[in-house]
Structure formats: C-alpha cells, structure tokens
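Trainee: Give me coordinates for this.
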Amino acid sequence: MSVAVETGLWQLDPARSTVALQHKSIWGLVTVKGTYTAVTGEGEVRPDGSASGTLTLDAASLDTKNAKRDKHLSSADFFDAGRHPEIIFSVRSAVPGADDTVEVSGQLTVRGISRPQSFTARVTDADADAVTLNAELTVDRAEFGLDWNQLGMIRGLTTVTAALRFARRAV
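Mentor: As a prediction, the model looks like this:
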C-alpha cells in the first residue's frame, strides 16, 4: 500500500487506538505488560506530506491487570502521576519514508523530564478520512527518573507499542 495522507487536521480515535508497554522485571524472569486506557492526540499533515502533532497519555491510566502494581506505578517511585499526570510525545517531524513508513522525531516528556525520541512507524491503513499508524520503540526509563529498582529486579529498556487511528477532523 502506498498512500498519501490528505493534508489537514487529524484527531486520534481513542476507541480504536492502543498504547502499551512491556518491561522485564524480577531479574528478567517476568515480563510486565500494561496498556494505557486514556490516550488523546491530534496532528496536522502539511502540504509537503510531513506532519506534526501530540500524543498524550494519562499516566495513572496504565493498566497491568494488577491493581496493587498499577497503584505503585502511579506513585512517586515511578510515574509520579499526582505531580505529573500526563506523558506527552510531541511530534516535531513525521516524514513519509519508503514502503509505507513514516520517520518520526519528537520529544517524549515523562515526570516533567523531556528527551528526544525517534522511531519508524508504519502506515497500515489509510483512506481519505482515516489513517492508522503502528510503531514500536524502546525507552530507557532511567533517562526520565524512573530509576526505582528494588534489589536490582528491574533492568533494561521498556518496549512501547502503539496502534494509533487518526480521523480527519471537521473544520
């Protein structure tokens, strides 16, 4: 599929989008998986085909299917959702590449700490009124002050996967 996405304003469809993470825990023996249940976003596709936008996650909406763990992840030990309720990815540049890919560069802000982040997304579905992007990226949680690590149980990078469905926004 080689599709040019129409210029204009686009809004994330949260009911048809997912952002999930997974991280090895307990000395790499257990993989903790979770999904953010509150995700919003918007973007603009420019006439040259490039795009910019913002994806916002409610930090306290991470659901790992374990209420005690979810509460701990929202605490000051990890996301500190009381003081930093949002995780924000600001897309500075999204440029179409080869084979339905999009080269995305931006800034990830977690716990009030911002770091540059780049990755390749893939357009998996597109028409005049909607586009779906899939991406996988790795994040070093220590770069964002997420360094709680009791007894050295948590090591390595966190993998974030996203399936994002955007719909053309009515003007």
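Trainee: From now on I want contacts and neighbour counts done on CA atoms only, so please keep to that.
Mentor: Noted.
Trainee: Next, the contact list for Lys24, please.
Mentor: Val30, Thr31, Val32, Ile154, Arg155, Gly156, Thr158 (Cα atoms under 8 Å, 6 or more residues apart in numbering).
Trainee: Which helix or strand contains it?
Mentor: Counting by DSSP states H and E, the element that carries Lys24 is strand 18-25.
Trainee: go on, Pro47?
Mentor: Using DSSP H and E, no helix or strand contains Pro47.
Trainee: Make sure it is actually in contact with Thr7.
Mentor: Yes: at 5.7 Å, Pro47 counts as touching Thr7 under the criterion of Cα atoms under 8 Å.
Trainee: Another sequence for comparison is provided below:
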Amino acid sequence: MTVAVETGLWQLDQTASTVAVRHKTMWGLVTVKGTFTTVSGQGEVRPDGTAHGSVTLDAASLDTKHAKRDTHLRSADFFDADNHPEITFAVRGAEAGQDDTVQVTGQLTVRGISRPQSFTAKASDAGADAVTLTAEFTVDRDQFGMSWNQLSMMRGLTTVTATLRFTRATA
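Mentor: Below you'll find the predicted structure:
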C-alpha cells in the first residue's frame, strides 16, 4: 500500500499529537524521558505531490516529571528557552515510500542552530480529512550547542519520538 494524502492545507491536531525525547544519563544507567506539552504545526500537500510544512515545540514545555531537572533543561546549559523559546522542524520535502512510509527531509532548529535532518515516518489512519505520522530518529545534542555534561554522565544520542495527527484545515 502506498501513502496517498489529499492535496491542500493541513493543521496539526495538538490534542492527538505528541513529541517525546529520551536520553541515557548517569553513564548509561538511567534513561531520562520527557514530553513537550505544547506542539503546533501545519503543512501543505501541493497538486504535484510535494509536501512542505513545520512543527514547532515550545522549548519550555518539556516535562520530565522532575521540576528541578526541567528547570535545568530550560536553562542556558541545554535549551536556553528564555533566548530560544521555540524548537522547529521545517519540512523541505516528503516522499511516499513503500508500506505506508514517508521519507521526510527538513531542517531542525534548536537554540537558533539549524541542521539538516531526515527520517522515515509511518503514515496511518490516512483518509480524506486526517492522517497520522509516527517517527523515531536520533539527534546529537552537541550539534545544537548543548554540550553540558557534568562528570561525563551524558553520552550518546537523544532519541526523538513523534506521533503527529494532521487534519484538513478549514478554509
């Protein structure tokens, strides 16, 4: 089966979408998990089949269920949310693959630093008025100026997991 999404404008359904992160810390013994509670986005599928859009996260909305850690993650050591309140992924292209997959290419911007990012998403519940995309990919936080690492406790890549439900935008 091939993904077929109707042309037009699409809006992210914030209540049915999640973006979460997880990272190994304490020398790989503990996995810290968090969810961004404020996510927005939109997209357009053009008649030629190309897709463009963006997803925006409120950097200060990351919730790891630990208030002191969340405050530190919002600080200049990590997301620097006061100076860079948004994390954005700008979709530059999306191409349907096999088995309901979509190859997504774009630009990830964190702390004002932009880097290319590509990943494979899985489309489900695709219909005339809605589609859900799920994806998991890794990010090297050092590439975005987040190199704080007391006692070398934090190693490896951060995993991002997203479930994004888009609905057809009303005119």
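Trainee: TM-score of the superposed pair?
Mentor: Once superposed, the chains reach a TM-score of 0.98 (TM-score structural alignment, normalised by the length of the first structure), with 171 aligned residues with a Cα RMSD of 0.8 Å.
Trainee: tell me the SS of Thr71 of the second structure?
Mentor: helix (DSSP: H, G, I helix; E, B strand; the rest coil).
Trainee: now what about the longest strand seen in the first structure, what contacts it?
Mentor: Identified as the longest strand of the first structure according to DSSP state E is strand 113-126. The contact list for strand 113-126 of the first structure (Cα under 8 Å, 6+ apart) reads 3, 5, 100-109, 131-137, 143-145.
Trainee: Same check on stretch 163-171 of the first structure?
Mentor: Against stretch 163-171 of the first structure from outside (Cα under 8 Å, 6+ apart): 8-14, 16-19, 42, 128-135.
Trainee: Pull up the gap between the nearest residue to Glu6 of the second structure once chain neighbours are set aside and Arg22 of the second structure, please.
Mentor: Distance criterion Cα to Cα, 6 or more residues apart in numbering; nearest residue to Glu6 of the second structure, sequence neighbours excluded, is Ala128 at 6.1 Å. Separation of Ala128 of the second structure from Arg22 of the second structure (Cα to Cα, to the nearest Å) stands at 33 Å.
Trainee: who has more neighbours, these two?
Mentor: Remark: of Ala128 of the second structure and Arg22, Arg22 carries more neighbours, 17 against 12, as counted by other Cα atoms under 10 Å.
Trainee: Buried by neighbour count: which residues of stretch 87-107 of the first structure qualify?
Mentor: Going by neighbour count (16 or more other Cα atoms under 10 Å), the buried part of stretch 87-107 of the first structure is 87-96, 100-107.
Trainee: for stretch 132-146 of the second structure, same thing?
Mentor: Neighbour counts using 16+ other Cα under 10 Å place Thr132, Leu133, Thr134, Ala135, Glu136, Phe137, Thr138, Arg141, Phe144, Gly145, Met146 of stretch 132-146 of the second structure among the buried residues.
Trainee: Tell me how far that stretch lies from the chain's centre.
Mentor: 7 Å (Cα atoms, centre = their mean, to the nearest Å).
Trainee: Quick one: end-to-end distance for that stretch.
Mentor: Terminal residues of stretch 132-146 of the second structure lie 30 Å apart, using Cα to Cα.
Trainee: Let me see the residues that make contact with it.
Mentor: Outside stretch 132-146 of the second structure, the residues within contact range by Cα under 8 Å, 6+ apart are 77-79, 109-111, 113-115, 119-126, 147, 156-166.
Trainee: all helices of the second structure, in order?
Mentor: Here the second structure has its helices, by DSSP state H, at 67-74.
Trainee: most remote residue from it's center?
Mentor: Taking Cα atoms, centre = their mean, the residue of the second structure most remote from its mean C-alpha position is Leu151, at 28.5 Å.
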